[in-house]
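Q: turn this into a structure:
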Amino acid sequence: MIQRIQSTYLLVVVILLAFMVFMPFANMISDSTGVEYQIGFMGITATTQVDIPLSTVPLSTLIGLCLAIAFVTIFLFKKRMLQIRLTIVNILLLLGLQGLTYYYTNAASNELNASYSFTIVFVFPVVSAILSFLALRAISKDEALIRSLNRLR
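A: This is a model prediction of the structure:
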């Protein structure tokens, strides 16, 4: 299972998405009050106790969904067609996650009148989508090989 290159790609995707759970995507500093904020899996947090008006539940849900799909896809190595479909869905969700992360960072920045800077975690969905695409190509090659061997019988 793990000796297959697509399983390795998918395992790296799971690891990158797990990092997104524990690390902030962006840091913000309010221009007017100087309060520092971080946007992460658990929402927008501040260094001081400030009421933050923006909820990031859809963002957290999407991260959890992408993580679960990537993890489950690793163990579907005997059902290649289902693995291909789930990988395609995960690629689309990861690209949506990237856009949603940018949207929430920009919306929070406008709402809190703050300037923001992204951390390295911000690019993890794009890297994960690229790795998922590479896994998709490898799964497709496996499926083509199996089909060609079935024709020889």
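Q: drop to CA atoms for contacts and neighbour counts, all remaining ones
A: Fine.
Q: what ranges does this structure have for its strands?
A: Applying DSSP state E to the chain gives strands spanning 26-30, 36-40, 43-46, 114-118.
Q: highest average neighbour count across the ones you listed?
A: strand 36-40 (a mean of 22; mean count of other Cα atoms under 10 Å).
Q: that older thread, any chance of the strands of the chain in JSON lines, with distance to residue 105 too?
A: Supplementary listing: the strands of the chain in JSON lines, determined by distance: least, Cα to Cα, whole Å:
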{"stretch": "strand 26-30", "distance to residue 105": "7"}
{"stretch": "strand 36-40", "distance to residue 105": "7"}
{"stretch": "strand 43-46", "distance to residue 105": "9"}
{"stretch": "strand 114-118", "distance to residue 105": "8"}
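Q: Proceed likewise with the subsequent sequence, for comparison:
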Amino acid sequence: MWQRIQTVWLLLVGLLMVLFAFQDIAVFTLPSGQACVLDNWRIYSAVDGASLHSVWGIGILSVLTALGSLALIFLYKRRILQMRLTILTLLVILGELIYIAWASWQFCTENDASFAVRFPLALPIICLPLLYLASRRMIYDETLVRASQRLR
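A: Next comes the predicted model:
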């Protein structure tokens, strides 16, 4: 299990998504000059911490993706299921990024705010090629196992 390279990729995805789940994603600046922060659970005022908008779906998707990718490491004996769930995890991260963009766009249009991205938003984007590499390696392992069974 630990000697397979896809284990490293899945572990990195899990760690990056855990890190992402508890970071600020973006900053909005209202026309009045007040700053608002988007984290994985809400949009809140940077001045007094008052919650302005709830986006808890981002946090739930982040935690589920992190737990899912860490759980995928232990499905090494069921490669086909592991590969399908890896692709599902990749699609969930894409959906999460789309949801972040939608929530940001909605808040900006409602409040005429400007939008500035923070570094943690790059973490799920970094996870996408890692998941792709893991799924490609799972396909390679499965073809290798099938070829060795055919030789028996």
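Q: still on that earlier bit, nearest approach to residue 147 of the first structure belongs to which of the strands of the first structure?
A: Across the strands of the first structure, residue 147 of the first structure has its closest neighbour in strand 36-40 (44.0 Å, Cα to Cα).
Q: the closest one vs the second structure, average offset?
A: Superposing on the second structure and averaging over aligned pairs (mean Cα distance after the TM-score superposition for the first structure), strand 36-40 of the first structure comes out at 1.2 Å.
Q: and the nearest residue to residue 120 of the first structure once chain neighbours are set aside, how many residues sit next to it?
A: Counting by Cα to Cα, 6 or more residues apart in numbering, the nearest residue to residue 120 of the first structure once its immediate chain neighbours are dropped is residue 25, at 7.4 Å. For residue 25 of the first structure, the neighbour count with other Cα atoms under 10 Å is 22.
Q: what do you get for residue 8 of the first structure?
A: 16.
Q: what lines up with it in the second structure?
A: Matched to the second structure by TM-score structural alignment, residue 8 of the first structure sits across from residue 8.
Q: what's the spacing between that match and residue 35 of the second structure?
A: To residue 35 of the second structure, residue 8 of the second structure is 38 Å away according to Cα to Cα, to the nearest Å.
Q: could you do residue 77 of the second structure as well?
A: According to Cα to Cα, residue 77 of the second structure stands 49 Å off from residue 35 of the second structure.
Q: then residue 4 of the second structure?
A: To residue 35 of the second structure, residue 4 of the second structure is 45 Å away according to Cα to Cα.
Q: need the helices for the second structure, in chain order.
A: For the second structure, helices defined by DSSP state H occupy the ranges 5-21, 56-72, 79-111, 122-151.
Q: which among those helices is found nearest to residue 42 of the second structure?
A: Residue 42 of the second structure sits nearest to helix 56-72 of all these, at 6.2 Å, using Cα to Cα.
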